[in-house]
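Peer 1: coordinates for the following, if possible.
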Amino acid sequence: MSKLKVGVIGCGSIAKHRHLPEYANNSEVEIVAVCDIVEERVHEFAKVYSAKAYTSYDELLLSPDVDAVSVCTPNYLHAPISIAALKAGKHVLCEKPMATSSEDAEKMIEAAKENNKKLMIAHNQRFVPSHQKARQLIEAGEVGKIYSFRTAFGHGGPEGWSADGSESWFFRKEEAFIGAMGDLGVHKTDLLRFVLGEEFVEVGAFIETSAKQNTDVDDTAVCVLKTKSGIIGTLAASWSYVASEDNSTIIYGEKAILRLEDDPVNSLVVQYKTGEVVKYELGGIQTNEAGGQNNTQVIDQFVSAILQNKDVPVSGEEGMKSLQVVLAALESNETKRITSLS
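Peer 2: Next up is the predicted model:
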C-alpha cells in the first residue's frame, strides 16, 4: 500500500508540536506539503520534513500529490479552509474549535458528505487513557447513576505556548472569535459528552476578560451544564492559572467518585462508596512542555480511518455538538440567562 500523502496548513505551535511530528512518526504517512503565510517559518518546516513549501493554501489544494490535510490555522479560517480542501477532494483533520458558528460547522459536514471525504476534528482529550478508562467504567455500570461533575482546563495563556507569543492571533477576536472557552473549554465540552455518554441540554455561563491586557477575547470562564438525564456540573476554562496547568475532571456517582488527571502519578483514581480506592497509572495527559507525552493518537486515528476506509473517531457532527455547547455558553453570558440547546 502506498503511503498517505499529507499537507499541513498553518505552521504554528500545534503543527510544530503535534501534527508534524506525529505524521513524521507514522510509517504510513509522507508529509509532502506545508503551508503558512509566514515565509520564513514555512521554509524552515519544509526543510525539516523534506516537503514542498506553500504560502497560499489554495495553491497547496491544487496539488494532486496531496491526499489529506491538517488545518492548523487561526480559528476563523478553520471552516473556509476545511471546506475548500474537502471540495478539492482532500480528507481533512481540523483543529478545534472546528468553526466559529453552527452554520459553518454544518457546511463543513455537508462538504465532507458531498465529496465523500473524511472530516475529523482534533479533540485529543478523548484518547487520553484515563478518559477512555472512565468512559468504560461508567458504561459498565461501575459508577452507578451519575449525579454531578466538575472539570477544569487552565494554564497561563497562549503567550507561553503560541508561535507568536503575546502577539498571537489567540488574542485577536476577529481571528480567534473566542478566547479560553474556544481554546480550552471546547476540549472539555467534548470530553464530558464523550465520558458521560450524554448530550447537554442547558448551559449557564459567566465569561470574563480579567487576566490579560489589550485583548477583547475571554480569558476566564465558568459554566454550569446540565445533561438530558439531569447530571449537573461545572466547567472552568482559563488562561489565568499562573503557576501550573489544571486539566482535571471529577465525576460523582452513586457507587463511586472518579478523579481524572487530578493526581500527578495516578491518572485515574476511583474512590468507591465501600471505602475501597483503586488507582490507575495509565500515563499522563499530553502536555505542551518539552518532553511531554507527545503522541495524542489523533493523527494515527485519522490516518488509519482513511487507509482502512472506516469512520473517524471524532466526526464533524461530534465536533459540532461540542462547539454548540460553547456557543450556548457565550449566549448565556450575553443574555444573562440559561441557554437551552435544542
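Peer 1: use CA for all of it now, contacts and neighbours both
Peer 2: OK.
Peer 1: pull the contacting residues for Val270.
Peer 2: 256-259, 277-279 (Cα atoms under 8 Å, 6 or more residues apart in numbering).
Peer 1: cutoff 10 Å now
Peer 2: Residues near Val270 by Cα atoms under 10 Å, 6 or more residues apart in numbering: 134, 137, 142-143, 250-251, 255-260, 276-280.
Peer 1: please apply the same query to Gln301.
Peer 2: 120, 127, 311-314.
Peer 1: what about the helix or strand it falls within, distance to the chain center?
Peer 2: Assessed by DSSP states H and E, Gln301 sits inside helix 298-307. Between the centre of helix 298-307 and the centre of its chain there are 16 Å (Cα atoms, centre = their mean, to the nearest Å).
Peer 1: re the thing from before, among the contacts of Gln301, name the buried ones.
Peer 2: The neighbour count (16 or more other Cα atoms under 10 Å) marks 120, 127, 312-314 as buried among these.
Peer 1: can you name the two of those residues that are farthest apart?
Peer 2: The span of the buried ones among the contacts of Gln301, defined through Cα to Cα, is set by Met120 and Phe127 at 13.7 Å.
Peer 1: this one next, for a side-by-side:
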Amino acid sequence: MNIAVVSYWHVHAEGYTKEVLEKTDSKIVAVWDEEEERGRKYAEEFSVPFIKDYEELLHNSNIQGVIITAPTSMHKELIIKAIKQGKKVFSEKVLALTLSDCLEIKEALLASGKDITLSLVKKCESTFLFAKELVESGSLGRITYARMRNVHNGSTGNWLPEHFYNKEQCGGGAMIDLGAHPMYLLTWLLGTPLTVQSVFTDITGHGVEDNAVSVIEFEGEAIGVAETGFVSVYTPPILEISGTDGTLIVGETIRYATKETEGRWITPDKLPPALPSPLVMWARDQGEEMEAFGIEASITLTKLMEAAYESHTTGKKAVIATGSFQTHPGSSIAD
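Peer 2: So this is what the prediction gives:
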C-alpha cells in the first residue's frame, strides 16, 4: 500500500513512518502537514513529496492509505474526507474529541463499507494478551477490580512538545493522551463501562492535567482505575486484576495466584506471542485481527474520555448512557 503521513504534529508520527518502512512492504509516498515548514522538513527527511493541499493529496489515486497524526481537534474533518475518497485510515488515539464526532466518522465508514484502525498498542503486548486469556478462562473468578498505571516524565523531564498542552488541539492533558491506554485496556478486560469519576491535578502548571486518576464502574459491578501522568519516573506500566478466585499482577514481571494454584504465586512459563502493532497489521491488511482496534473500540474510548473530563469539570460522577453521558445526581468526588 502507498501511504501518506497526515501531519507530524504527534510525537509518534516519525516513529510510525519508520515502522512502515522497516516492518512492512508498504511505502510512504507523501506528506501533508498543517504546518508547512514542519511538513517539508519531514518530507525531505524521508525523500517524499510534500503536498500542501490536502484535497490534492486525497485525489491522488496512487495513495491508498493515510496515517492521521494531526492534532486531535482536526481528526474528524481529516478522517471523514479521507474515507469519502476511499482511503484506508489509521489514526493515532483518541479518535476524536467528542462522541458526536466519532458517530459522524462511523457514519462515513458505514457508507464506505470500510473500518478504521486506531493505535491501541497495549492490546498487542504478550503480557496483556495473557491477562486477557486469564480473565476469559475464569481462573480469576468473577472480576471485581482492576487498575492500570501508565505514566512517564514528559512534563517534569521537559521532553513533551509544548503543543501537547494545548487544550483546544488535544482536548486535555495526560488522561486523553497517555491515559487512553489504561482506559481502553480496562474496557477490553472488564466490559461495558457505566460511570466515571475523576481527579486531575496540574503539577507543572501547563494549564492541563499532568497527574490523573479516573475510577470506572463496569457492568457486572467491577471497578476499574485508570492512572496516568506526565510527572513520574522509573515506573513501568502496572496492571492488577482481582477476582473472587485469584489475582494477576503485571509489571516488570508477571505473576498470578488462584484457587487452582492453592494461593501460590505462579510466573507463567510461556506467554502468548505478541501481535504486530496495529499500524503494521493495518499496513499488511490483516483484516480479521483488526476488529479490536476498529470503530467500536474507538467510540467506547472517546465516550470514556468525554465522561472523565466532564466528571473532572463538574466534580460529579458522569454516567455513560446510550451514546452519551449525564451527571449523576447527588454524587461528587469530594464525597
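Peer 1: still on that earlier bit, which residues do Met120 and Phe127 of structure 1 both contact?
Peer 2: 298, 301, 313.
Peer 1: I'd like to know which of these is nearest to Phe153 of structure 1.
Peer 2: Nearest to Phe153 of structure 1 among these, with distances taken as Cα to Cα, is Val298, at 19.2 Å.
Peer 1: got the contact list for the residue mapped onto that closest one from structure 2?
Peer 2: Matched across to structure 2, Val298 of structure 1 falls on Pro278, judged by TM-score structural alignment. If you count contacts by Cα under 10 Å, 6+ apart, Pro278 of structure 2 has them with 90-91, 117-124, 284, 286, 289-290, 292-294.
Peer 1: among the residues you listed, name the ones in helices.
Peer 2: The helices, defined by DSSP state H, take in Arg284 from the contacts of Pro278 of structure 2.
Peer 1: run a quick neighbour tally on the equivalent of Tyr54 of structure 1 over in structure 2.
Peer 2: Matched across to structure 2, Tyr54 of structure 1 falls on Ile51, judged by TM-score structural alignment. Residues near Ile51 of structure 2, counting by other Cα atoms under 10 Å, number 20.
Peer 1: can I assume Ile51 of structure 2 is in contact with Asp33?
Peer 2: Yes. With contacts counted by Cα atoms under 10 Å, Ile51 of structure 2 reaches Asp33, the gap being 8.2 Å.
Peer 1: isn't there a helix covering Glu22 of structure 1?
Peer 2: Yes. Counting by DSSP: H, G, I helix; E, B strand; the rest coil, Glu22 of structure 1 is part of a helix.
Peer 1: check contacts around Ala205 of structure 1.
Peer 2: Shown in contact with Ala205 of structure 1 (Cα under 10 Å, 6+ apart): 221-225, 234-236, 326, 328-339.
Peer 1: now which residue in structure 2 aligns to it?
Peer 2: Here Ala205 of structure 1 is matched to Ser198 in structure 2, going by TM-score structural alignment.
Peer 1: check Glu106 of structure 1 too.
Peer 2: So Glu106 of structure 1 corresponds to Leu103, using TM-score structural alignment.
Peer 1: please apply the same query to Phe171 of structure 1.
Peer 2: Aligned partner of Phe171 of structure 1 by TM-score structural alignment: Tyr165.
Peer 1: how about the aligned residue in structure 2 for Glu254 of structure 1: what's its closest non-neighbour residue?
Peer 2: With TM-score structural alignment as the criterion, Glu254 of structure 1 lines up with Thr244 in structure 2. Nearest residue to Thr244 of structure 2, sequence neighbours excluded (Cα to Cα, 6 or more residues apart in numbering): Gly141, at 4.9 Å.
Peer 1: number of residues surrounding the match of Glu254 of structure 1?
Peer 2: Considering only other Cα under 10 Å, Thr244 of structure 2 is surrounded by 15 other residues.
Peer 1: pretty sure it sits against Arg142.
Peer 2: Yes. Thr244 of structure 2 is within contact range of Arg142, at 5.4 Å (criterion: Cα under 10 Å).
Peer 1: picking that back up, list the residues that contact both of Ile51 and Asp33 of structure 2?
Peer 2: 6, 39-40, 43.
Peer 1: kindly indicate which of the residues you listed lies nearest Glu22 of structure 2.
Peer 2: Ala43 (17.0 Å).
Peer 1: mind listing what Ile146 of structure 1 touches?
Peer 2: If you count contacts by Cα under 10 Å, 6+ apart, Ile146 of structure 1 has them with 138, 196, 229-232, 251-257.
Peer 1: buried residues in stretch 168-179 of structure 2?
Peer 2: In stretch 168-179 of structure 2, counting by 16+ other Cα under 10 Å, buried: 169-179.
Peer 1: all strands for structure 2, in order.
Peer 2: 2-6, 27-32, 65-68, 88-91, 116-118, 143-151, 193-201, 211-218, 223-229, 238-243, 246-250, 254-258, 316-320, 325-332 (DSSP state E).
Peer 1: ok, which of those strands comes nearest Tyr184 of structure 2?
Peer 2: Checked against Cα to Cα, the stretch from these lying closest is strand 223-229, at 9.5 Å.
Peer 1: against which helices or strands is the closest one packed?
Peer 2: Counting contacts by 3 or more Cα pairs under 10 Å, 6 or more residues apart in numbering; DSSP states H and E, strand 223-229 of structure 2 packs against strand 143-151, helix 174-177, helix 180-190, strand 193-201, strand 211-218, strand 238-243.
Peer 1: at 6 Å instead, please
Peer 2: Where contact means 3 or more Cα pairs under 6 Å, 6 or more residues apart in numbering; DSSP states H and E, strand 223-229 of structure 2 is packed against strand 143-151, strand 211-218.
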